[in-house]
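> build the 3D model from these lines:
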Amino acid sequence: MFPDDFPITARWPATDPKVIQLYSYPTPNGVKASIMLEETGLPYEAHLVTLSDDDVKSDAFLSLNPNNKIPALIDPTAANGPVELFESGAILIYLAEKTGKFLPADGAARADVLKWLMWQMGGLGPMLGQLGFFYRFAGKDIEDPRPRDRYIGEARRLLTVLNGALDGQDWIAGDYSIADIAIVPWLRAIDFYEAHDVLGTADFANIAAYRARFEARPAVQKGLNIPKPPNS
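So this is what the prediction gives:
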């Protein structure tokens, strides 16, 4: 019986075990889940799981996500018993299908959303993450310039793709969708990496407008700060 069947709840107890339990931190991947939950209006509780080994490599967290990455969730309201889930893209698809929101049911429109979601999961997110490591964090001290130059170049290439695809439309796959919820949090990471100049983001007017539209949504504004990190 939930929550007793889930060891993670011993460390992060559920106040209301009848609602979705989100275990996350407000990184670009983490806020995908909280924004989607806010957009859909599903009842949920958010538990702060820091990026420290004490949290993400704890036995409690690994019992839900053996890959030791946030976000992860438990949905006790699923029709055939509780659902355990990790990977931000999988969470977006699951919540979209559960609610019938932000992902077309079938056909070309659905394929278009999933195409751009996978583009973010396999391209934009990993490449910007590597850019952050080699441009701002520990990797910046490596004397060989090739890793840094590779990820600067690949990140700019992906931004060029996105800027072109947004020409003449507000959202990446027609209507607002889980693809947008996946993409824009990673665009915001460029601020954190202090990489706007090196990427030449001033050249991408469509992306700037796209990001502004996304950030103006009330659910986005709320979800970006869930769960609240320490000392915030």
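
> drop to CA atoms for contacts and neighbour counts, all remaining ones
Will do.

> Asn225 reaches Thr27, doesn't it?
No: shown here, Asn225 and Thr27 do not form a contact pair, counting by Cα atoms under 8 Å, at 9.6 Å.

> to check against the first, give me the structure of this:
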Amino acid sequence: MPDLSAFAITRRWPAAHPGRLQLYSLPTPNGVKVSIMLEEIGLPYEPHLVDITRNESWTPEFLSLNPNGKIPAIIDPDGPGGAPLGLFESGAILVYLADKTGKLMPADPARRYETLQWVFFQMAAVGPMFGQVGYFHKFAGREIADKRPLERYRDESRRLLGVLETRLDGRPWIMGDDYSIADISLLGWVRNLIGFYGARELVAFDTLSRVPAWLERGLARPAVQRGLEIPKRT
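Take a look at the predicted model:
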């Protein structure tokens, strides 16, 4: 049985099944990337809910695994060379799990890098911009009298949705016929933008055709439906 005692996070969130991959997360747009991925690839794992509304990601135990204090994070008891590996950053975790299992990442080197560029597109552009729309449209930022910040992030989010709309021309998925980690990285954020953030009209989502159809296809996948609810909120 793997020994995970060297990871301080296991003292706050003990592993009932230390032989399984340990997931520390919450069903946010970033968190569900990893739970969806794990459901898609069928790798056994044990989820632990880290309640960011109670600042649990800023506890010493969580910070010992991710010093940036953000979910998700994982411990793989069977990491490279058979040694346990702790990992944070959702994009890095997606790539790691794809490489570990040989799933949802093209084997061809050129297509692999093409897939990675879309994952990086999500990490560098979509996540930060959509998140700012959420802040200025739904949360405390909406009380700011100066609406220029909201307008800036609204316009950039519209532009990014346009990039996706163009990419999906003639393609069911970001990489064509092959569903991949590129889709997984984006699904939760697009869903959140028009759902939880309530920005559907703000970003003119219904003027698009390919992105809504892609989102519908993605959300219809059973693994996606399961992953969106993991870890279960208490």
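
> and the longest helix along the second structure, which stretch of the first structure?
Longest helix of the second structure, by residue count under DSSP state H: helix 148-167. The aligned range for helix 148-167 of the second structure in the first structure is 146-165, by TM-score structural alignment.

> just how off-centre is the matching stretch within its chain?
19 Å (Cα atoms, centre = their mean, to the nearest Å).

> can you point out the buried residues in that stretch?
By neighbour count on 16 or more other Cα atoms under 10 Å, the buried set for stretch 146-165 of the first structure is 147-148, 151-156, 158-160, 162-163.

> how is the counterpart of Arg226 of the second structure in the first structure assigned, secondary-structure-wise?
Under the alignment (TM-score structural alignment), Arg226 of the second structure pairs with Lys222 of the first structure. Secondary structure for Lys222 of the first structure, judged by DSSP: H, G, I helix; E, B strand; the rest coil, is helix.

> now swap in Tyr23 of the first structure and tell me
When classified by three-state DSSP, Tyr23 of the first structure comes out as strand.

> among the buried residues of stretch 146-165 of the first structure, which one sits closest to Ile207 of the first structure?
Nearest to Ile207 of the first structure among those: Asn163, at 5.5 Å, using Cα to Cα.

> mind listing the strands for the first structure?
Here the first structure has its strands, by DSSP state E, at 20-24, 44-48, 72-75, 83-86.

> mind checking which of the ones you listed is nearest Arg11 of the first structure?
Using Cα to Cα, the strands of the first structure put strand 44-48 closest to Arg11 of the first structure, at 10.0 Å.

> the closest one vs the second structure, average distance?
Following the fit onto the second structure, the mean deviation recorded for strand 44-48 of the first structure is 0.2 Å by mean Cα distance after the TM-score superposition for the first structure.

> for that strand, buried residues please.
Residues 44-48 are the ones in strand 44-48 of the first structure that count as buried (16+ other Cα under 10 Å).

> now do stretch 11-28 of the first structure
By neighbour count on 16+ other Cα under 10 Å, the buried set for stretch 11-28 of the first structure is 12, 14, 17, 19-28.

> chain center to that stretch, what's the gap?
Distance of stretch 11-28 of the first structure from the chain centroid (Cα atoms, centre = their mean) equals 16 Å.

> equivalent analysis for stretch 84-100 of the second structure, please.
Centre-to-centre, stretch 84-100 of the second structure and its host chain are 12 Å apart (Cα atoms, centre = their mean).

> over to stretch 118-127 of the second structure?
With Cα atoms, centre = their mean, you get 10 Å for stretch 118-127 of the second structure.

> span of it from start to end?
By Cα to Cα, to the nearest Å, the extent of stretch 118-127 of the second structure from end to end equals 12 Å.

> which residues in the first structure does it align to?
On the first structure, the counterpart of stretch 118-127 of the second structure by TM-score structural alignment is residues 116-125.

> what's in contact with that stretch?
Stretch 116-125 of the first structure is contacted from outside by 89, 155, 158, 172-173, 178-180, 182-183, 186, using Cα atoms under 8 Å, 6 or more residues apart in numbering.
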